[in-house]
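Student: okay, predicted coordinates and the sequence, questions at the end:
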Amino acid sequence: MTTTVIGAGYAGVMAANRLAASGEGVTVVTPAPWFVERIRLHAVAGGTRPTARVALSELLHPDVTLVTDTVARIGDVLELASGATLTYDTAIYAVGSGGRRGAATGGDDDWDATGEHGVGPDAPDGTGGDEAERDTTGGPGAGTSGAAADAGRPGTGTTVHSVSDEASALALRASLAHRPEAPVTVVGAGLTGVELAGTLRASGRRVRLVTASEPVRRGPRAQLASLVRAGVDVEVRRWSAGGESASTDHAERSRGGARPGPVVDRVGAATPPTDRGDAPAPTARTARSGEDRVEPADPDAIVVDATGFAYPTLAADSGLPTDALGRLLVDASLTVPGRPRILGAGDAVRIDAPGYGHLRPACATALPMGAHAADVILARAQGRPVPVFGLGYVLQCVDLGDGRGHIQLVHSDDTERQLAVTGRAGGMVKEAVCRMTLRWLTQEGRRPGSYRWAAPPRSRSGAA
């Protein structure tokens, strides 16, 4: 029996290695012959790391067949953008997430096809796309167009950058190199925005981090406080009682200076508060729509949208069940209902069952999902009951730049514990975890089943 894995990110490589090392036939379809460490892209964009690429030949089990192409449609066979088709016994949908439409990517197309995903929404990306052919050296600014270097400059067309995929990160790095004195406005204070702001500030750049709401959890509040101490301007954008745009800095908010009322879900546009009176998170439409523009207070600023990711349209185009964001819907065994030959793992998949609301998009989620998808296929082949997926978390790691980090210990349901490791020690732990992700992938190719993860918040043992 042969399993075809669509995508070569964290979930895809883990699934492929676990199966191949167990003696199963495996084919991986991905647009380029390299793996992209998504957790390193903020450092690539900031110029502190030359590349986030790792050759797949260094990660994949030697018996895995690698096909450098893009899947255009999933049916009884896999239709590839090159015009070829692939037969499969079982397929694992592990395409991951990518840059939103409208973000600067360094080319005409706005979807990342640089090795983490086995799919793009349009046929031009199917052979690897322009982005996949550029920057083979990883050098600063290599392979990006002049338009990309100017992206973020008012009046030049594309004005919003991203670091949600490799092409976008490289375009931002080129723009930063082209305009070394320009300040940067980062919109969104999630993990991506915080890590990018810290990295850029550590390199001496003037950075303004804009968030639509005051963080509630201790960890994010501590992270923002650390950025403020490093010199990052952190603002919550609100609307005053008179309806005019207003903002308060972190110090003023800590004194209770922020007034309640509507907040902005992107800089320059207001959204009413929720019924509970708290600030709503940026909407999926805001994060994905190319028509939404993030306007900096400083017209010379380079703008980065760190409010979220987008998902490929492959599942919907193939007639598979999806949610409103385009994520493939699977059951508790990670199998598509009514389509037992197709499983899903990673960011572009949502488990449509009770008890999984604590899952977050992260490599800490993608790796166990990839391993479990492989376990389901092995269980079927061996006539064993199909296991139900369960995942608990242990910690959340954040890079704050200049060798500093914040490691928040969490309960299995991802709620915070009292303990956190910060400063240089936190930075060392963060780097160790980043290196371990690659080690877990390669070790699985040598010793299948060696990768394990924490138990879920409540027992989900049994068969699906």
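Tutor: Arrived safely, thanks for sending.

Student: rest of the way, CA atoms for contacts and neighbours
Tutor: Noted.

Student: am I right that Asp414 is in a helix?
Tutor: No - read with DSSP: H, G, I helix; E, B strand; the rest coil, Asp414 is coil and lies in no helix.

Student: packing partners for the longest helix along the chain?
Tutor: Ranked by residue count under DSSP state H, the longest helix found in the chain is helix 423-446. If contacts are counted by 3 or more Cα pairs under 8 Å, 6 or more residues apart in numbering; DSSP states H and E, helix 423-446 sits against helix 10-20, helix 56-59, strand 395-401, strand 404-410.

Student: do that again at 10 Å, thanks
Tutor: Contact analysis of helix 423-446 by 3 or more Cα pairs under 10 Å, 6 or more residues apart in numbering; DSSP states H and E lists helix 10-20, helix 56-59, helix 363-381, strand 395-401, strand 404-410, strand 416-422 as its packing neighbours.

Student: element containing the closest residue to Arg266 other than its chain neighbours, please.
Tutor: Distances taken as Cα to Cα, 6 or more residues apart in numbering put Val294 closest to Arg266, at 6.2 Å, once the chain neighbours are dropped. For Val294, there is no helix or strand it lies in under DSSP states H and E.

Student: so how many other residues sit close to Val28?
Tutor: By other Cα atoms under 10 Å, 25 other residues sit near Val28.

Student: of the helices and strands packed on helix 423-446, which stretch is the most buried?
Tutor: helix 10-20 (a mean of 31; mean count of other Cα atoms under 10 Å).

Student: tell me the angle of that one relative to helix 363-381?
Tutor: Per axes from the mean of the first three to the mean of the last three Cα atoms, to 10 degrees, the angle that helix 10-20 makes with helix 363-381 is 30 degrees.

Student: helix 10-20 packs against which elements?
Tutor: Contacts defined by 3+ Cα pairs under 10 Å, 6+ apart place helix 10-20 against strand 2-6, strand 25-30, strand 34-36, helix 56-59, strand 90-93, helix 363-381, helix 423-446.

Student: now distance to Ala148 too, for those, in TSV please.
Tutor: Listed next are those as TSV, based on distance: least, Cα to Cα, whole Å:
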stretch	distance to Ala148
strand 2-6	29
strand 25-30	25
strand 34-36	21
helix 56-59	28
strand 90-93	31
helix 363-381	28
helix 423-446	29
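
Student: check it against this one:
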Amino acid sequence: MTDQKIVVLGAGYAGLSTATRAGRSGQVTLIAPEERFLHRIRQHETAAGHAEHRPALTNLIRGRGVQHVRARATGLDLTARTVHLDSGQAVPYDTLVYALGSRTAWRGVTGAAEHAYPVERAAELGERLRTAEPTSTVAVVGGGATGIELATELAEAHPRLRIRIISTGLVGSWFSAKGRAHVLRVLDRLGVEVHEQTTVTGVDPDGLSTGHGRVPADLVVWAAAMEPHPLAAEAGLTVTAGGRAVVDDHLRSVSHPEVYVVGDAAEVTVPGTGTLRMGCATAQPMGTYVGRLLAGRTDQPFAFRYLVQCVSLGRRDGLLQLIHGDDSMRPIIFTGLVGRTAKAAIIGSVISALR
């Protein structure tokens, strides 16, 4: 490994976990434009005006054989095994770990990209909310975990704002009946107006157009869907129809085995578990596995089983849902302060686990 040129693209949960493990016994080049780690599962807190928790990448890679190149990858030459950067530099590799993750998907909705705040702009949204009129209306589009956490956090932090959550399906539909019922109770307690089975067809400065008519809003937050970064498909890696790279049981690209793909960018199917969903819960274990693989600490196929799902519901409530290893729901939940404390503990453990 000491003679191998190992390049990791992306400094998210998967990329950093890979780099710090592989960097224990070899030299790794980590390419990412950020100076600080973006803790994506805390973006709802940032949007609500709470202090950001973004440790410096230099602290996270300290003591490892990792060189951080602050640049953005603009292209991959899979034949020449070279990464092209926006700085004009070309970085060669023997082994590439592709961990560019995912980004907000607008799904072709007219005006969404122009008039809605994606979660990537959480800090900007927080500043806008700080100066918003007290009676403003905020529409959160998306009934998944991100949308639920945003709606509850904003409602609690800004009680005079009118918060609406708009979901194409049912809000929290994947939870058990008890889990979804608790989410709806909290939304009701916080005064969040719920619009379910409502498809957004357009966004403009005055709100949303939907299949059920107009939904007025002074601000729109978009948390409806995520999509993988397109660079993998553009470079020629084999990808699914949704753009995620197809990998083998060691997380190597099926078309280019010198390229490992981890995190949201990878379409990973584990026997007995199924195809893994996007998220920190799956990205970090993938990165840890590939880092250990490159360091010679394992040669076994990647294995993964789910344990829990959890969401924070403001500062004083949360939901911890026990699940089976294949991500299906069990009937057991923990709510209130217990659920919130469990979610906080999980969030806190993520940073230490990156190393």
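Tutor: Perfect, thanks for sending it. A quick note: this is a predicted structure, and the numbers were derived from the prediction, not measured.

Student: let me see the TM-score of these two.
Tutor: The TM-score (TM-score structural alignment, normalised by the length of the second structure) is 0.86; 334 aligned residues with a Cα RMSD of 2.6 Å.

Student: quick one, which of the helices and strands packed on helix 10-20 of the first structure is nearest to Arg327 of the first structure?
Tutor: strand 90-93 (10.4 Å; Cα to Cα).

Student: against the second structure, where does the closest one fall?
Tutor: Under TM-score structural alignment, strand 90-93 of the first structure corresponds to residues 95-98 of the second structure.

Student: what is the distance between that stretch and the centre of its chain?
Tutor: Distance of stretch 95-98 of the second structure from the chain centroid (Cα atoms, centre = their mean, to the nearest Å) equals 20 Å.

Student: quick one: residues in contact with it.
Tutor: Here stretch 95-98 of the second structure makes contact (Cα atoms under 10 Å, 6 or more residues apart in numbering) with 4-10, 14-15, 18-19, 28-30, 78, 81-83, 231-232, 245, 251-253, 256-263, 265-266, 287, 290-291, 294.

Student: can you select the buried ones from these in PyMOL?
Tutor: A single PyMOL command suffices to select whichever of these are buried according to 16 or more other Cα atoms under 10 Å:
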select buried, resi 5+6+7+8+9+10+14+15+18+19+28+29+30+78+81+82+83+231+232+245+251+252+253+258+259+260+261+262+263+265+266+287+290+291+294
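
Student: circling back: make a markdown table out of the helices and strands packed on helix 423-446 of the first structure and add distance to Val207 of the first structure.
Tutor: Listed next are those as a markdown table, based on distance: least, Cα to Cα, whole Å:
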| stretch | distance to Val207 of the first structure |
| --- | --- |
| helix 10-20 | 30 |
| helix 56-59 | 35 |
| helix 363-381 | 27 |
| strand 395-401 | 13 |
| strand 404-410 | 17 |
| strand 416-422 | 21 |
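
Student: between the ones you listed, which one is nearest to Thr199 of the first structure?
Tutor: The closest of these to Thr199 of the first structure is strand 395-401. By Cα to Cα, the value is 4.3 Å.

Student: contact partners for Gln43 of the second structure?
Tutor: Neighbours of Gln43 of the second structure in contact, by Cα under 10 Å, 6+ apart: 49-50, 52-53, 119-123, 126, 146, 149-150.

Student: now with 6 Å?
Tutor: Contacts for Gln43 of the second structure were tallied using Cα atoms under 6 Å, 6 or more residues apart in numbering; they are Ala122.

Student: chain center to stretch 327-336 of the second structure: distance?
Tutor: For stretch 327-336 of the second structure, the distance to the chain centre is 22 Å (Cα atoms, centre = their mean).

Student: so it matches what in the first structure?
Tutor: Using TM-score structural alignment, stretch 327-336 of the second structure pairs with 414-423 in the first structure.

Student: got a list of contacts for the matching stretch?
Tutor: Residues from elsewhere that reach stretch 414-423 of the first structure (Cα under 6 Å, 6+ apart): 393, 404-410.

Student: ok, the counterpart of Ala81 of the first structure in the second structure - how many residues close by?
Tutor: Counting by TM-score structural alignment, Ala81 of the first structure corresponds to Asp86 in the second structure. Other residues near Asp86 of the second structure come to 13 when the count uses other Cα under 10 Å.

Student: from Ile31 of the second structure, how far out is the nearest residue to Asp86 of the second structure once chain neighbours are set aside?
Tutor: Excluding the flanking residues, the one nearest Asp86 of the second structure by Cα to Cα, 6+ apart is Arg72, at 5.5 Å. From Arg72 of the second structure across to Ile31 of the second structure, the span is 7 Å (Cα to Cα, to the nearest Å).

Student: the more surrounded of these two?
Tutor: Higher neighbour count among Arg72 of the second structure and Ile31: Ile31, with 24 against 17, using other Cα under 10 Å.
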